[in-house]
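Novice: Need a 3D model of the following:
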Amino acid sequence: MSDGKELSERMDALEARVMYQDDTIEVLNQTITAQWREIDALKRQIALLYERLEEAQPAGPPAPVDEPPPHY
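Specialist: A predicted model of the protein is given here:
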């Protein structure tokens, strides 16, 4: 009869471990989902800033920095 009780205790322990693992997996899934959303938002922000940077740059070739003024 003790074999049946021992088997039942082992099954209870395994069920408790599975429940704990299921909870852990769900928490990790929620964390990963939130991180992906944040990564997507950051990618969109970077793309927008890159577009603004491209628009702010002059269209022609850059002016020489050390060019003397025209009155010399």
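Novice: okay, CA-based contacts and neighbour counts for the rest of this
Specialist: Noted.
Novice: who touches stretch 33-49?
Specialist: Taking C-alpha atoms under 8 Å, 6 or more residues apart in numbering as the criterion, no residue outside stretch 33-49 touches it.
Novice: want to put them side by side, so please do this one too:
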Amino acid sequence: MSTLENRVNELEAKIAFQDETIEILNDELKTHQKLISKIQRQTELLAEKVKESQSSDFGSEQQIEPPPPHY
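Specialist: Coordinates of the predicted model:
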């Protein structure tokens, strides 16, 4: 019985360690997911600003610059 009890105790210890490890990894995963979401939103906002900037620059360039002489 002693060996069986030792094996059960060892398995319980391993399970407890695995539970703790899984909880730590889950917390890290949550943190990284929040960071990824934030970075994605910032990238979307930056892309919108670049697109707006390009469209406004394109429109203003056409109005400011006269067409080339060969037109």
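Novice: so what number do they get for TM-score?
Specialist: After superposition, the two chains reach a TM-score of 0.77 (TM-score structural alignment, normalised by the length of the second structure), with 63 aligned residues with a C-alpha RMSD of 2.3 Å.
Novice: Distance-wise, check the aligned residue in the second structure for Trp36 of the first structure relative to Leu46 of the second structure.
Specialist: Structural alignment (TM-score structural alignment) places Trp36 of the first structure against Gln33 in the second structure. With distances taken as C-alpha to C-alpha, to the nearest Å, Gln33 of the second structure is found 20 Å from Leu46 of the second structure.
Novice: Could you do Asn6 of the second structure as well?
Specialist: Distance, Asn6 of the second structure to Leu46 of the second structure, using C-alpha to C-alpha: 59 Å.
Novice: Kindly report the same for Ile36 of the second structure.
Specialist: 15 Å.
Novice: what do you get for Glu52 of the second structure?
Specialist: Between Glu52 of the second structure and Leu46 of the second structure the distance is 10 Å, computed by C-alpha to C-alpha.
Novice: again, but for Phe58 of the second structure
Specialist: From Phe58 of the second structure to Leu46 of the second structure the distance is 18 Å (C-alpha to C-alpha).
Novice: swap in Gln62 of the second structure?
Specialist: Using C-alpha to C-alpha, we find Gln62 of the second structure at a distance of 24 Å from Leu46 of the second structure.
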